[in-house]
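A.B. asks: Following is a predicted model, sequence given first.
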Amino acid sequence: MTSNLSLYPVGIEEDIIIRINDVNPHIICSLCFGYFIDATSIVECLHTFCKKCIVKHLQVSKHCPTCNIKVHETQPLLNLRADRTLQDIVYKLVPGLFENEEERREEFYKSRGMLIKKKREGEENLGPKLTTVFTNPNAHQYKYDEQICLCLEKHSGQHVELPTMTYKLRSLEKKFVRCSIRVLVAHLLAIIRKKLDVPHQVNLQLLCCGTVLDVEMSMKQIYLMQWYDKPSPMLLFYKIEVPG
């Protein structure tokens, strides 16, 4: 006996209308009751919240606010992971959310002097624009992302003593990179590690303007916070984290 799971005859396409109220329970943070911003999941139970909401919660409690499972005894923030797929879905489902969040962040950076001035009319655009994921139905794919140009330079005098050898950090043969604005620091560190055969015992760090970058930061975040209004390419330094 077979069952036909098709809703419509083969070859006929129909539009399915889904009300936002039907999906709200799946895209709303249970801590702030707003739509997910920087959706972040707890690795033990996979419950998801806004990043700032769950970080604030874990500062006073070590348990998941939904199921009460213990996240971590001493360092619960290590057990959080960004859910970028879910965040992209939220931005696609909720009209205006992406644009409003980008404007809010721009104002935040500007109020703290991180955004110096806007690009003058007619001036060449040297960095990623603040565009929306709605402009292309395939915008969730990396190949449709806006691009940013990087220069990956080695920090001077980098070597570390290992039990069996002395490892000296080399310069990349090809230091200029063009990549998606969604690429993370972790992705670049993985590429550098592979290209330079960095031993697994050696920790790498990436810096911009003298600041060590968190592995979860995207190139877009770094551009807005550290490189806005500076000429392309964005200059990043990689170095060995030498144990103290």
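C.D. replies: Noted; the coordinates are in hand.
A.B. asks: Every contact and neighbour count from this point should use C-alpha atoms.
C.D. replies: Will do.
A.B. asks: For the biggest helix by length in the chain, list every residue counted as buried.
C.D. replies: Taking DSSP state H as the criterion, the chain has its longest helix at helix 97-111. Buried residues in helix 97-111, counting neighbours by 16 or more other Cα atoms under 10 Å, are found at 97-98, 106, 109.
A.B. asks: distance of the closest residue to Y238 other than its chain neighbours from M234?
C.D. replies: Nearest residue to Y238, sequence neighbours excluded (Cα to Cα, 6 or more residues apart in numbering): L206, at 4.5 Å. Taking Cα to Cα, to the nearest Å as the measure, L206 falls 12 Å from M234.
A.B. asks: Ok, E153 next?
C.D. replies: 11 Å.
A.B. asks: can you check L207 too?
C.D. replies: From L207 over to M234 (counting by Cα to Cα), the distance is 11 Å.
A.B. asks: just to revisit the earlier point, settle it for me: which of E153 and M234 has more neighbours?
C.D. replies: Between E153 and M234, counted using other Cα atoms under 10 Å, M234 has the larger neighbour count: 23 against 19.
A.B. asks: That one touches L150, doesn't it?
C.D. replies: Yes - when contacts are counted by Cα atoms under 8 Å, M234 is listed as touching L150 (4.8 Å).
A.B. asks: Okay, one more to line up with it:
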Amino acid sequence: MFKIGELNQYLTCGLCRGYLYEASTITECMHTFCKNCIVRHCMEVSLHCPVCSILIHPTDPFVHIRLDRMIQDIVYKILPSVADTEIRNIEKFYEAHPEVEPKDIQDPPPKPRVSPRDKDVPHPQCEPALISLVLEADGPEAAHVDKLEKKFVRVVGTATVDNVCHFLRKKLNLHEQKQVELYCCGDSMSRETCTLQDIHDRFYTDQENLILLQYRISDFD
């Protein structure tokens, strides 16, 4: 048993302060918001993350904003009433706007759904695959390197090595004179420009999208 208040910081949107709906994560910093909230923020307020102020993208922020099925599934599992409430709101919307063609909303979906305003916008046939990362400190200085509070991270497979390095710099509060080096199966990934899915396909033969990445923190030469 646990108090739901202890988990609110992980289940709520940093903009509307409500429980996440159509959870969408910024791949540059891994902060999550309701889809409509972060889209409105980017279009009307700023191209920077509303939590950490990192630049999402200089021209097209939606390149780095992805639906986060894992977090949304957790919200629905812990708080099934969230899905029920949203469905009632959608029903009320269609009742108030009979000119809009209703969607099938009989059952609460287990995964994020396309909002009514996006129903006519073409979407890819499938979302990018998710990769589970295990991030561990490595090297002779590992004992003196700050450890991540949570070493397990779930990201889209299209994220790059640079994205992971940037994430580590933020989470470990590294000074600008420090550099992050990543290794997978003993090979350096620091100068790679490939995606995490490419790394998985190169080093792993199993079907589970899981990658162990080791990081080393050092001074720039």
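C.D. replies: Nice, thanks for sending it over. The structure displayed is predicted, hence computed values, not measured ones.
A.B. asks: Just the TM-score for the two chains, thanks.
C.D. replies: Between these two chains, after superposing, the TM-score reads 0.47 (TM-score structural alignment, normalised by the length of structure 2); 121 aligned residues with a Cα RMSD of 3.1 Å.
A.B. asks: Tell me which helix or strand T85 of structure 2 sits in.
C.D. replies: Taking DSSP states H and E as the definition, T85 of structure 2 sits inside helix 80-96.
A.B. asks: Can you mark which positions in that helix are buried?
C.D. replies: For helix 80-96 of structure 2, using 16+ other Cα under 10 Å, the buried residues are 82-84, 87, 90-91.
A.B. asks: Looking at those, spot the one nearest I199 of structure 2.
C.D. replies: A83 (35.7 Å; Cα to Cα).
A.B. asks: part of a strand, is E153 of structure 1?
C.D. replies: Yes - using DSSP: H, G, I helix; E, B strand; the rest coil, the assignment for E153 of structure 1 is a strand.
A.B. asks: my guess is it meets C208, correct?
C.D. replies: No - here E153 of structure 1 lies out of contact with C208, judged by Cα under 8 Å, at a distance of 10.5 Å.
A.B. asks: Regarding structure 2, what is its longest strand?
C.D. replies: Longest strand of structure 2, by residue count under DSSP state E: strand 210-219.
A.B. asks: one step back: turn the buried residues of helix 80-96 of structure 2 into JSON lines, columns for distance to F203 of structure 2.
C.D. replies: Formatted as JSON lines, those follow (distance: Cα to Cα, whole Å):
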{"residue": "V82", "distance to F203 of structure 2": "40"}
{"residue": "A83", "distance to F203 of structure 2": "39"}
{"residue": "D84", "distance to F203 of structure 2": "42"}
{"residue": "I87", "distance to F203 of structure 2": "43"}
{"residue": "I90", "distance to F203 of structure 2": "45"}
{"residue": "E91", "distance to F203 of structure 2": "48"}
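A.B. asks: Tell me the spatial nearest neighbour of R154 of structure 2, not counting adjacent residues.
C.D. replies: Distances taken as Cα to Cα, 6+ apart put S132 closest to R154 of structure 2, at 4.6 Å, once the chain neighbours are dropped.
A.B. asks: Can I take it that the one you found is in a strand?
C.D. replies: Yes - in this structure, S132 of structure 2 lies within a strand as judged by three-state DSSP.
A.B. asks: How much space separates it from V156 of structure 2?
C.D. replies: Applying Cα to Cα to S132 of structure 2 and V156 of structure 2 gives a distance of 9 Å.
A.B. asks: Tell me which of these two has more neighbours.
C.D. replies: V156 (22 against 17).
A.B. asks: Look at the residue lying closest to the more buried one once chain neighbours are set aside and say how many residues are nearby.
C.D. replies: Once flanking residues are discounted, V156 of structure 2 sits nearest to L130: 4.3 Å by Cα to Cα, 6+ apart. L130 of structure 2 has 20 neighbours, counted by other Cα under 10 Å.
A.B. asks: Test my guess that L130 of structure 2 contacts L196.
C.D. replies: No - counting by Cα under 8 Å, L130 of structure 2 stays clear of L196, with 9.4 Å between them.
A.B. asks: which SSE is H41 of structure 2 in?
C.D. replies: Assigned by DSSP H and E, H41 of structure 2 falls within helix 35-44.
A.B. asks: Show me what counts as buried in that helix.
C.D. replies: In helix 35-44 of structure 2, the ones that count as buried by 16+ other Cα under 10 Å are 35, 37-39, 41-42.
A.B. asks: What helices and strands are in contact with that helix?
C.D. replies: strand 23-26 (3 or more Cα pairs under 8 Å, 6 or more residues apart in numbering; DSSP states H and E).
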